[in-house]
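In: Give me a 3D structure for the following:
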Amino acid sequence: MSSRVSRLTGVFVGSHAVAQGAVTAKELRSLGYRRLVQGVYADPALPLDHRLRCRGVALLLPPGAAIGGHSAAAWHGAPFAGPNDPVTVVRPASVEWKGPRQVRVHRGPLGPMDVERVDGVPITTAARTAWDVAALEPLGTAVAALDAMVRSGAVTERQLTEMVDAGGNRWGVSRVRRAVPLVDPRAESAPESKVRVAAVLAGLAPVPQLLVIEGGVFLGRVDLGWPEVRLAVEYEGAHHFDAEQIVRDDERYAAMIAAGWRVIRLSSTDLRDLDGVVRRIHAALTT
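Out: Below you'll find the predicted structure:
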């Protein structure tokens, strides 16, 4: 039994492994293999993230289809889709495939030049991924991914602009035209991008990654800032709750407050109500 189990590393289709005698159906259920989507399993030692789930879905893809949209963005500098988020697949109209649960299939034109293969996984190219993300995702999610893709060098702002200019009547063009002007690669996280987009749409345009300097002294860098009124907004992700980081943050905020700055500190809970965040920012800007 151990020799069979030792061969089942990586990601595999369960029925294929059983047919090849590498594992029994009972062992597949009892030995702790992680089910990625229906019929596809992974070595439980592999870290579970969205790319791993995409690798599982890729084993089921028919010829001509590819991992795309927000899922493909994980390979192009924007690894923001979570491990339990649906995997986005793009297929041409000539390919009929619905996919298992946890897969979101989008039908649209998809040629060979739109797809590349990375580590055996067919994914849409960076340019095609950027279009699909902008066309398919909610605005804040789309801009966050595009910010990261530009920051990573997967695409450039010029390429995005040219893509919009050449969009014509291409599907999703109105959503792409709305997203691209909001892109700012200075953003360093998806939550920061989403807050910035919400603020910009409300007419409260901030400066991303603002350097706070008072009297020639550098006090820190903040996610979003309005220097004319000394207001800063900081999103505090998980790393901000490390003991040493807490001390550094408190010291930085204390220095800023002493210099006359106000700081709005946001957490993941706040992002569930971006309208509420905008109201807090607006109130701070008008008082």
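In: Could you use CA atoms for every contact and neighbour count after this?
Out: OK.
In: Give me the contacts around stretch 35-55.
Out: 8-15, 32-34, 56-57, 59, 67, 71, 74, 79, 81-85, 87, 100-102, 121 (Cα atoms under 8 Å, 6 or more residues apart in numbering).
In: Could you turn the buried ones of those residues into a PyMOL selection?
Out: Command for PyMOL that selects the buried part of the contacts of stretch 35-55, burial taken from 16 or more other Cα atoms under 10 Å:
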select buried, resi 8+11+12+13+14+15+33+34+56+57+67+71+74+79+81+83+85+87+102+121
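In: now, which of the contacts of stretch 35-55 lie within helices?
Out: When those are checked against helices (DSSP state H), the matches are 14-15, 56-57, 71.
In: could you dump the residues you listed to CSV with distance to residue 129?
Out: Listed next are those as CSV, based on distance: Cα to Cα, whole Å:
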residue, distance to residue 129
14, 30
15, 31
56, 19
57, 17
71, 9
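In: Which two among the residues you listed are spaced furthest apart?
Out: 15 and 71 (25.3 Å; Cα to Cα).
In: quick one: contacts of the strand or helix carrying residue 90?
Out: Using DSSP states H and E, residue 90 sits within strand 87-91. Here strand 87-91 makes contact (Cα under 8 Å, 6+ apart) with 50, 53-54, 57, 64-72, 97, 102-110.
In: I have a second one here; can you model it like the first so I can compare?
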Amino acid sequence: MPNDDVPTTARPTRPRRPGDTAPVRPRDVPTALRFRDDRRTAVERRRRRGELVRRRRGRYFPPVADDGGVALRRERTVLQLVGAVASTLRTDFVFSHETAALLHGLSHYRLGEQVHVSQAWKPPARPSGRQLRRHPVDVPPGDRTLVGGRPVTTLERTLVDCARSLPGDRSLVIADSALRAGADRRRVDRVLAEAAGRPGVRRARRIVALADARAESPGESLVRWHLDEHGFAPPDLAVPVLTEVGTCWVDLGWPDRRVGIEFDGAVKYSGGTYGDPSRRLVAEKRRHDALVEAGWIILRLVWADLTDPARLVDRVSRALASAEVRR
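Out: Below is the predicted model:
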């Protein structure tokens, strides 16, 4: 996976105990500059200077900052589109699907560039443009909420909508994040049951069954997706291992084989809220050594490993085979 696809949501500081929810921060939606006749000359001048870009008819924003990689720039662009759509639609609507996940502040992977809204009426035959996807669905009041004052589908409805409509890897990242943020599994099951017979429900059932609040990062979700795709027994998550340095929590693993997988995002070695990078490296080395001395085989994965799922699967297969010989 190219670095540009790395999600912008970082993993929480280790260790987080199983069952903890991870508060999410709703995304901020920028306010559009609305075109008016008395602003025509000024707006056109600023457009020519590159100070404004048009996202929808009559709705302008400053250019997205060219920093943070492709994924972050795409997120900022979509949020501007959300602001433009929110200020132009006049009929009853609710932000839904991947757009709702973004507004809730959930983790995402390879975010699409369309804004999704659900409306109870079928949209007119004329196209809404490539940037807006209308879903002719009547979202009941119990599946609606407000985020930043804007109508958005609930965490549970968002999880199911994404699981029905997105590829498995992308939807599992959102599903894990939704559960981590506090989505109620019983409500998820209810929304899924109400969707019986509709497109994507079979796929959604698989995602809901795989989803786990204990997954701490999109990387862990993607590793589990690849393992499930290749028929591996589901690994446990947040596995406690007693070592000489205390209890260490392994991201993913098979305790009966004493094989574990640690997914390392480079962000935790970059300072900031994670502290001094050199101290983090020393602490991780000590922790890794303690796990090995406790009899565990530990595979360390980074984002680059997800570019080659076949190699990833081979590494896991060999580790499990070695553990079987050792038993």
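In: Any figure for the gap between the spatially most central residue of structure 1 and residue 51 of structure 1?
Out: Central residue check for structure 1 by Cα atoms, centre = their mean: the C-alpha nearest the mean position is that of residue 80, 2.3 Å away. Separation of residue 80 of structure 1 from residue 51 of structure 1 (Cα to Cα, to the nearest Å): 10 Å.
In: so what sits against both of these two?
Out: residue 74.
In: and stretch 227-236 of structure 1, how far from the chain's centre?
Out: 24 Å (Cα atoms, centre = their mean, to the nearest Å).
In: before we move on, what about stretch 313-322 of structure 2?
Out: Relative to the mean C-alpha coordinate of its chain, stretch 313-322 of structure 2 is positioned 27 Å out (Cα atoms, centre = their mean).
In: And for stretch 29-42 of structure 1?
Out: 25 Å.
In: Next: stretch 207-218 of structure 1.
Out: For stretch 207-218 of structure 1 - counting by Cα atoms, centre = their mean - the centre lies 28 Å from the chain centre.
In: ok, residues contacting that stretch?
Out: Under Cα under 8 Å, 6+ apart, the answer for stretch 207-218 of structure 1 is 186-188, 196, 219-226, 256, 259.
In: Let's see that with 10 Å instead.
Out: 184-188, 192-193, 196, 219-227, 230, 232-234, 255-256, 259-261 (Cα atoms under 10 Å, 6 or more residues apart in numbering).
In: In helices, which of those residues fall?
Out: Reading helices off the contacts of stretch 207-218 of structure 1 with DSSP H, I get 192-193, 196, 255-256.
In: Can you name the two of those residues that sit furthest apart?
Out: 193 and 255 (25.4 Å).
In: who has more neighbours, these two?
Out: A direct count of neighbours by other Cα atoms under 10 Å for residue 193 of structure 1 and residue 255 places residue 193 higher, at 29 against 16.
In: nearest residue to the counterpart of that one in structure 2 other than its sequence neighbours?
Out: The alignment partner of residue 193 of structure 1 in structure 2, by TM-score structural alignment, is residue 221. Spatial nearest neighbour of residue 221 of structure 2, chain neighbours left out: residue 173 (5.4 Å); criterion: Cα to Cα, 6 or more residues apart in numbering.
In: Map the one you found across to structure 1 for me.
Out: Residue 173 of structure 2 maps onto residue 144 in structure 1, by TM-score structural alignment.
In: Please name every helix or strand in contact with the helix or strand hosting its match.
Out: Assigned by DSSP H and E, residue 144 of structure 1 belongs to helix 139-152. Using 3 or more Cα pairs under 10 Å, 6 or more residues apart in numbering; DSSP states H and E, the elements in contact with helix 139-152 of structure 1 are helix 69-72, helix 126-136, helix 157-165, helix 173-179, helix 190-201.
In: Which of those helices sits closest to residue 19 of structure 1?
Out: Once those are compared by Cα to Cα, helix 69-72 is nearest, at 30.3 Å.
In: hmm, back to that, which one of the helices and strands packed on helix 139-152 of structure 1 lies closest to residue 151 of structure 1?
Out: Taking those one by one with Cα to Cα, helix 157-165 is closest: 9.5 Å.
In: so when I look at residue 325 of structure 2, I'm seeing a helix, right?
Out: Yes - counting by DSSP: H, G, I helix; E, B strand; the rest coil, residue 325 of structure 2 is part of a helix.
In: buried residues in stretch 103-118 of structure 1?
Out: In stretch 103-118 of structure 1, counting by 16+ other Cα under 10 Å, buried: 103-107, 110, 114-115.
In: what's the answer for stretch 86-93 of structure 1, then?
Out: 86-92.
In: Using TSV, lay out those residues together with distance to residue 169 of structure 1.
Out: Formatted as TSV, these follow (distance: Cα to Cα, whole Å):
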residue	distance to residue 169 of structure 1
86	28
87	27
88	23
89	22
90	19
91	20
92	18
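In: Quick check: most distant residue from the centroid of structure 2.
Out: Farthest-from-centroid check, structure 2 (Cα atoms, centre = their mean): residue 38, 42.0 Å.
In: Look up how far residue 84 of structure 2 lies from it.
Out: From residue 38 of structure 2 to residue 84 of structure 2 the distance is 20 Å (Cα to Cα).
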